[in-house]
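Peer 1: Here is a sequence together with a model predicted from it:
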Amino acid sequence: MSKQIITFTVLLLLLTSSLGFSQIKHDWDKIKSLKIAFITERLELNSKEAQEFWPIYNSYESKKEAFHKKEHSEIKDKIKNLDQLSNKEANALLDKMVKLEDEKHKSSQAYIEKVSKTISPKKTILLLRSEEDFKRQLIKQYRQRRANQKK
């Protein structure tokens, strides 16, 4: 347990030293690397599990990124100009939003089913919890940095 705490602390220190607005792409890559290291340590996958799990995980992460880009380009940009939309256009936008959420949900369901067959249902739950823990730690670290900058 203490090994995990030390590793996570080192990872967060690396993260905080790299978060600057001029290197956004590099920072996202670094965050992804830190997340992968965090998940790797938490799941304690054997080599067979790791070989099967990581391609599934990476594929799903790519799908999530594609959903995010699609949502941003097709929906969020139009919401910014909401006053200029007609009711018909707003209705079409709502339909797109619902369809995209449905696609995301189906993709998530398929991912969880596939992963649970690969690494076990228990480790799948641990994976989902680990991703949330990583996000929480990242947000906490970000808030602390912002609070320190304001002083």
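Peer 2: Yep, it's here.
Peer 1: use CA for all of it now, contacts and neighbours both
Peer 2: Fine.
Peer 1: Check which helices and strands the helix ranked longest in the chain is in contact with.
Peer 2: If you go by DSSP state H, the chain has its longest helix at helix 87-119. Judged by 3 or more Cα pairs under 8 Å, 6 or more residues apart in numbering; DSSP states H and E, the packing partners of helix 87-119 are helix 47-71, helix 121-150.
Peer 1: Redo those as JSON lines? Include distance to residue 106.
Peer 2: Listed next are those as JSON lines, based on distance: least, Cα to Cα, whole Å:
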{"stretch": "helix 47-71", "distance to residue 106": "11"}
{"stretch": "helix 121-150", "distance to residue 106": "16"}
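Peer 1: so which of those helices comes closest to residue 112?
Peer 2: Nearest to residue 112, of all the helices and strands packed on helix 87-119, is helix 121-150, at 7.2 Å by Cα to Cα.
Peer 1: Which residue is the nearest non-sequential neighbour of residue 126?
Peer 2: Using Cα to Cα, 6 or more residues apart in numbering and skipping residues adjacent in sequence, the residue nearest residue 126 is residue 43, 6.9 Å away.
Peer 1: ok, and here's another one to check against it:
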Amino acid sequence: MASQTPHNSPGSAWLATHARRPDIASAVWDLDGLAPIHCTTWLAAEIQLNISLDALGRLRRGHRGPLLLDPALDTAWWLVPHSAALELADIRSVTVHPQEWPLHVPPVEHPAAGRFWHIPPDGSGHLTEPAYLAAALGPVGRLPAEAF
């Protein structure tokens, strides 16, 4: 059944601007599908779901950016800046996908195909800070003092 929810929130509008064809992204969302958004101004850091949720508990709100979850795949994707490719390279639990990789996302307003935004984009372009994500993925107590 097609969604009746308009996709005009700042977060969905921001995501659509990163699609190669924003009109197609919106049409896919209207059909309750996942739109391919190519990582151009940000990257997607893929991490197992339970590891991501543990890290989330260690991150202060100001250091958290958008977080997409797919429980059926046991997978989470953090939206991170391009610098994350280097900053997260040595963390085995993280796969940072390259620029132009298509992340298939639901709109911010509702889940689609089992995926949902645990922390939705707000339209501002705020991303997860990779240094803090790296620290949150490490042993307990390794977060910088300013993270608290």
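Peer 2: Alright, I've got the coordinates. The shown structure was predicted, so the numbers you read here are calculated from the model rather than taken from an experiment.
Peer 1: Could you get me the TM-score between them?
Peer 2: The TM-score (TM-score structural alignment, normalised by the length of structure 2) is 0.23; 63 aligned residues with a Cα RMSD of 5.3 Å.
Peer 1: circling back: quick one, which of the helices and strands packed on helix 87-119 of structure 1 gets closest to residue 80 of structure 1.
Peer 2: helix 47-71 (12.8 Å).
Peer 1: Now find how far off-centre the helix or strand that that closest one is followed by is within its chain.
Peer 2: With elements assigned by DSSP states H and E, the helix or strand that comes after helix 47-71 of structure 1 is helix 77-80. Computed by Cα atoms, centre = their mean, to the nearest Å, the chain-centroid distance of helix 77-80 of structure 1 equals 23 Å.
Peer 1: In helix 77-80 of structure 1, which residues are buried?
Peer 2: Buried positions in helix 77-80 of structure 1, judged by neighbour count with 16 or more other Cα atoms under 10 Å: residue 78.
Peer 1: For residue 14 of structure 2, see how far away the closest residue to residue 48 of structure 2 other than its chain neighbours is.
Peer 2: In space, and not counting its chain neighbours, residue 48 of structure 2 is closest to residue 75: 4.7 Å by Cα to Cα, 6+ apart. To residue 14 of structure 2, residue 75 of structure 2 is 23 Å away according to Cα to Cα, to the nearest Å.
Peer 1: still on that earlier bit, now do the longest helix of structure 1 against helix 121-150, angle only.
Peer 2: Interaxial angle of helix 87-119 of structure 1 relative to helix 121-150 (axes from the mean of the first three to the mean of the last three Cα atoms, to 10 degrees): 120 degrees.
Peer 1: Check which helices and strands the host helix or strand of residue 53 of structure 2 is in contact with.
Peer 2: In this assignment (DSSP H and E), residue 53 of structure 2 forms part of helix 49-58. Packing partners of helix 49-58 of structure 2 (3+ Cα pairs under 8 Å, 6+ apart): strand 75-80, helix 130-137.
Peer 1: Which helix or strand lies directly C-terminal to that helix?
Peer 2: strand 67-70.
Peer 1: If you count neighbours, what's buried in that next one?
Peer 2: Buried residues in strand 67-70 of structure 2 (16+ other Cα under 10 Å): 67, 68, 69, 70.
Peer 1: Need the residues you listed in a markdown table (columns: distance to residue 56 of structure 2).
Peer 2: Output for these, formatted as a markdown table (distance: Cα to Cα, whole Å):
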| residue | distance to residue 56 of structure 2 |
| --- | --- |
| 67 | 9 |
| 68 | 12 |
| 69 | 12 |
| 70 | 15 |
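Peer 1: From those, pick the one nearest residue 57 of structure 2.
Peer 2: residue 67 (12.7 Å).
Peer 1: Distance of that closest one relative to residue 134 of structure 2?
Peer 2: 15 Å.
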